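A.B. asks: below is the sequence, then the predicted model.
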Amino acid sequence: MAINSAETPFPVGEVSRKIGGWIDRLGAVWVEGQIVQLSRRPNAGVVFMTLRDPSYDISLTVTCYRQVFDAVADAVHEGSRIVVFAKPVWYAKNGSLSLRATEIRLVGMGELLARLEQLKKALTAEGLFAPERKKPLPFLPRRVGLVTGRASAAERDVLETARHRWPAVRFEVRPVAVQGVHAVPQVIKAVQELDGHPDVDVIIIARGGGSVEDLLPFSDETLIRAVAACRTPVVSAIGHEPDNPLLDYVADLRSRTPTHAAKDTVPDVGEEHARIQQLRDRALRVVTGRLEREERGLEDWMTRPSIADPHWIVEDRAEEVDALLGRSRRTLSHLLDRAESDLAHTHARVVALSPAATLKRGYAVLQRADGSVVREPSEVAAGEALRARVSGGEFGVEVTREG
């Protein structure tokens, strides 16, 4: 072993190496601290954190592999208090101490929140929080189911606000334990009863504010699945606006407070009357405007010449009608005269060519007793009686000799 004295001092590097050896023999230890700095590079395999102990105002660098950090990544952020199982590492070259962690745990509530976050991820993956599963709330429910603590401020806020908005609204109240070991089974039973009630159109689950531990029953997986199975729309009104139990994600509507749940569920009769009056006024304005437009249009039509003085069209065309009438008469007269002339000419030709005209010129037609006309002398015999037809009539003749 080297002697260390004023005459034979250790170099700084040797001292740093010896410190590293002592620290190396320490082995892995559990260390608690608050994260004051967190570095997660997207493609890096190592995560860097700075842990600080507020009591001693000292900080240590902690490194871990990505897979170690990913186990708690959803619940860990700057400001979180954690416990790490890590081995101290001394870097002799620069004389710095760090911790290489192989396990990370959240302290107290952080661990609880991590479990809730894991449950939230699992239920989200199943689709229980999907927006398309949300059922619409009725405009005016026949009866509102209310699950809340007995004689609680939440119950009073819901009932008073709802009845102030719509005095005739009816409630089906189920008082239950809202924290502790009995809360989950009682709330599930009440929700299932109200879901099976034929007159209940919407269910409100309400509770006042509280700590994370107090609100824990409303993140229970069994309750979440029971609400998801409801056919009746469910409104979640747990705690105040910053509180977000898992019930808020599976409910069909998340209200900020119990008072807002009543406002979201029951319409305000005064607002509805005002809305109806607005619609009536709007309808009156629309109808009045339409009538006024139609009246103006009718007035415009009535001022047009064809409507104001419809006879001017006839009067304006009277001369044209007279001219057309005279023209039609002349044309018709000309056609009739020409047709009469053609008829007279045709009649003259017919008369000239008719057998009667031939008879008037002194000709006669000889007919046998059977009415046949004699054309050749050889067609008659001596002594045969014939009839002679002339222009003035007819008479009988007798053949005296053969032709």
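C.D. replies: Cool, the structure landed. Numbers count the residues shown, from 1 in each chain.
A.B. asks: going by C-alpha atoms from here, please, whenever you check contacts or count neighbours.
C.D. replies: Noted.
A.B. asks: now L343: how far from R290?
C.D. replies: Using Cα to Cα, to the nearest Å, one obtains 71 Å as the distance from L343 to R290.
A.B. asks: likewise for Q179?
C.D. replies: Distance of Q179 to R290, given as Cα to Cα: 62 Å.
A.B. asks: which one of those two has more residues nearby?
C.D. replies: More crowded of Q179 and R290, by other Cα atoms under 10 Å: Q179, with 17 against 12.
A.B. asks: strands along the stretch 251-400 of the chain, start to end?
C.D. replies: 253-254, 365-367, 385-390, 393-398 (DSSP state E, counting those that start in this stretch).
A.B. asks: please identify the most buried of those strands.
C.D. replies: Looking across those with neighbours counted as mean count of other Cα atoms under 10 Å, the highest average goes to strand 253-254: a mean of 22.
A.B. asks: before we go on, here's another structure to hold up against the first:
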Amino acid sequence: MAAGPPSTARNSAENPQPLGAVIGQVKGWIERCGWIWVQGQVIELRRRAAPTQFLTLRDSRSDNSARITCSSVVLDAAGPLTEGMTVVACITPRLWSKDASLSFECAELRIAGEGRLLVQLEQLKRKLQAEGLFDPVRKKRLPFLPRVIGLITGAGSAAERDVCENIRRRWPAARLRTRHALVQGPDAAADVMRGLAELDADPEVDVIIVARGGGSLEDLLPFSDEGLVRAVAASGTPVVSAIGHEPDSPIVDLVADLRASTPTDAAKHVVPDAREQAEQVRSLVGRLRQCIISRLTGEQQSLDLLRSRPVLRDPTGGFVAHQEWLDGARGRLERAIDRRLADEQTAIAHALRSVRTMSPKATLERGYAVVADAEGNSVTSVADVDAGDQLLLYLSDGQVVVEVDYQEAR
């Protein structure tokens, strides 16, 4: 039979202790522990508007985890903390009396390992971005076919082999000028900067490739060096960054004029594919030939259409209709003139008859005479003459001079 819990005179089933008192004693015993630095991974982070923040740390070598409380000031001072980062925390245990739950209070929090490097790199990124070094407007266009391609890479590296082989495969006539440099370690950034300065000063180099294979964050750290980043940004020659593999992203990728995912990909960007270009030329020549043939065919059809028109088959054919029209118009005009002349002649004849009927000569032809005195004045009354006056008689066929013997008035 299993034994029950131990009992004493002060503590037994008949004389139990209050649970709150026991929790208070345990709380006092726990909180007598001092502060200690521990390392763990952040597996949960909950930011709140309240002053107290909560996060959960887990031991990376075991399944043990603990709830951590800290102030907003401590959490913000640690930097841009995210879940998954490894941190170093100065903690002390705390027991919550209400539910007897154990947690740890954090007085200071620091990002450790790669996380600390990531924080530093993120701060540098923000600084350079604020200066405008990542602005797309600053990026220079790569030449279509560079005269000389500058290459900065490690001596005998796989990156050098990939770049050179792919460039020559795509464009066999391409010229490369390689500058070997350290691509890892504390002196790597300075060595790459010297190679960049040499190639940038070469007037024949039209584009520069900085290439390195993949590696850990520490291995690629030289390509996030502030001095190297600023040198790439200040380069007058377009720079292609081909550092690591697709997931790798050192800061130099952000300021380079072109970021290639791999060294092999860099070769695809700096030179065209000779076979593709030849095929494009053949295609363009074929299209040009077809356009010329189509244009000539269209112009020939237009010319044939013009030549088939009656006016071009018989240029004088159009004059026949115009001649007929002119002949008709001439005939109508002549007939109109003849009618007009006949009408005018008839009118003149009528007028002439009227004039002749009313003229003195017609009156004289009927036996009348016109009498005038010696001075040529017309005599219309017997009172105008005296006996012995000579008068001039105008007859139809001449003149007669007579002398007045006497006059008699009626």
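C.D. replies: Happy to help now that I have it. Owing to the predicted nature of the structure, the values given are computational and were not obtained by experimental measurement.
A.B. asks: TM-score of the superposition?
C.D. replies: Here the TM-score for the pair of chains, by TM-score structural alignment, normalised by the length of structure 1, is 0.75; 360 aligned residues with a Cα RMSD of 4.1 Å.
A.B. asks: still on that earlier bit, any chance of the strands of the stretch 251-400 of structure 1 in a markdown table, with distance to V84 of structure 1 too?
C.D. replies: Shown next, in a markdown table, are the strands of the stretch 251-400 of structure 1 (distance: least, Cα to Cα, whole Å):
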| stretch | distance to V84 of structure 1 |
| --- | --- |
| strand 253-254 | 37 |
| strand 365-367 | 154 |
| strand 385-390 | 156 |
| strand 393-398 | 156 |
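A.B. asks: which among these is found nearest to H311 of structure 1?
C.D. replies: Of all the strands of the stretch 251-400 of structure 1, strand 393-398 sits nearest to H311 of structure 1, with 69.3 Å by Cα to Cα.
A.B. asks: helices or strands next to the closest one in the packing?
C.D. replies: Packing partners of strand 393-398 of structure 1 (3 or more Cα pairs under 8 Å, 6 or more residues apart in numbering; DSSP states H and E): strand 385-390.
A.B. asks: how deep is the counterpart of Q41 of structure 2 in structure 1 tucked in, by neighbour count?
C.D. replies: Alignment note (TM-score structural alignment): Q41 of structure 2 maps to Q34 of structure 1. Using other Cα under 10 Å, Q34 of structure 1 is surrounded by 20 other residues.
A.B. asks: could you measure from Q34 of structure 1 over to N244 of structure 1?
C.D. replies: Remark: distance between Q34 of structure 1 and N244 of structure 1 (Cα to Cα) = 24 Å.
A.B. asks: hang on, the earlier thing: helix or strand for the match of Q41 of structure 2, which one?
C.D. replies: In the assignment (DSSP states H and E), Q34 of structure 1 maps to strand 29-39.
A.B. asks: next, the buried residues of that strand.
C.D. replies: Residues 32-36, 38 are the ones in strand 29-39 of structure 1 that count as buried (16 or more other Cα atoms under 10 Å).
A.B. asks: most widely separated two among the residues you listed?
C.D. replies: Longest distance between any two of these is 15.5 Å, between E32 and L38; criterion Cα to Cα.
A.B. asks: what's the matching residue for V178 of structure 1 over in structure 2?
C.D. replies: Taking TM-score structural alignment, the alignment pairs V178 of structure 1 with V183 from structure 2.
A.B. asks: ok now do its match, which residues does it touch?
C.D. replies: 153-154, 189, 192, 212, 222 (Cα atoms under 8 Å, 6 or more residues apart in numbering).
A.B. asks: strands - which of those residues land there?
C.D. replies: Among the contacts of V183 of structure 2, the members found in strands (DSSP state E) are 153, 212.
A.B. asks: neighbour-wise, give me the winner out of the contacts of V183 of structure 2.
C.D. replies: T153 (28 neighbours).
A.B. asks: tell me the contacts of the counterpart of that residue in structure 1?
C.D. replies: Using TM-score structural alignment, the equivalent of T153 of structure 2 in structure 1 is T148. The neighbourhood of T148 of structure 1, defined by Cα under 8 Å, 6+ apart, consists of 154-155, 173-178, 205-207.
A.B. asks: hmm, try it at 6 Å
C.D. replies: 175-176, 206-207 (Cα atoms under 6 Å, 6 or more residues apart in numbering).
A.B. asks: now do the helices in structure 1.
C.D. replies: Using DSSP state H, the helices of structure 1 run over 12-24, 66-70, 109-126, 153-165, 183-196, 212-215, 221-228, 247-250, 258-265, 269-302, 305-308, 311-316, 318-353, 355-360.
A.B. asks: show me how far the last one is from its chain's centre.
C.D. replies: Right, the one you point to is helix 355-360 of structure 1. Here helix 355-360 of structure 1 is found 103 Å from its chain centre; the criterion is Cα atoms, centre = their mean, to the nearest Å.
A.B. asks: what does the fourth one give?
C.D. replies: When distances are taken as Cα atoms, centre = their mean, helix 153-165 of structure 1 is centred 34 Å away from the chain's centroid.
A.B. asks: could you give the number of residues near G24 of structure 2?
C.D. replies: Using other Cα under 10 Å, G24 of structure 2 has 15 neighbouring residues.
A.B. asks: do you know how far the alignment partner in structure 2 of R100 of structure 1 is from L221 of structure 2?
C.D. replies: In structure 2, the residue equivalent to R100 of structure 1 is E105, according to TM-score structural alignment. As judged by Cα to Cα, E105 of structure 2 and L221 of structure 2 stand 34 Å apart.
A.B. asks: repeat for L288 of structure 2
C.D. replies: Going from L288 of structure 2 to L221 of structure 2 by Cα to Cα gives 52 Å.
A.B. asks: repeat for D59 of structure 2
C.D. replies: Taken as Cα to Cα, the span from D59 of structure 2 to L221 of structure 2 is 27 Å.
A.B. asks: do E246 of structure 2 as well
C.D. replies: The gap separating E246 of structure 2 from L221 of structure 2 is 16 Å, by Cα to Cα.
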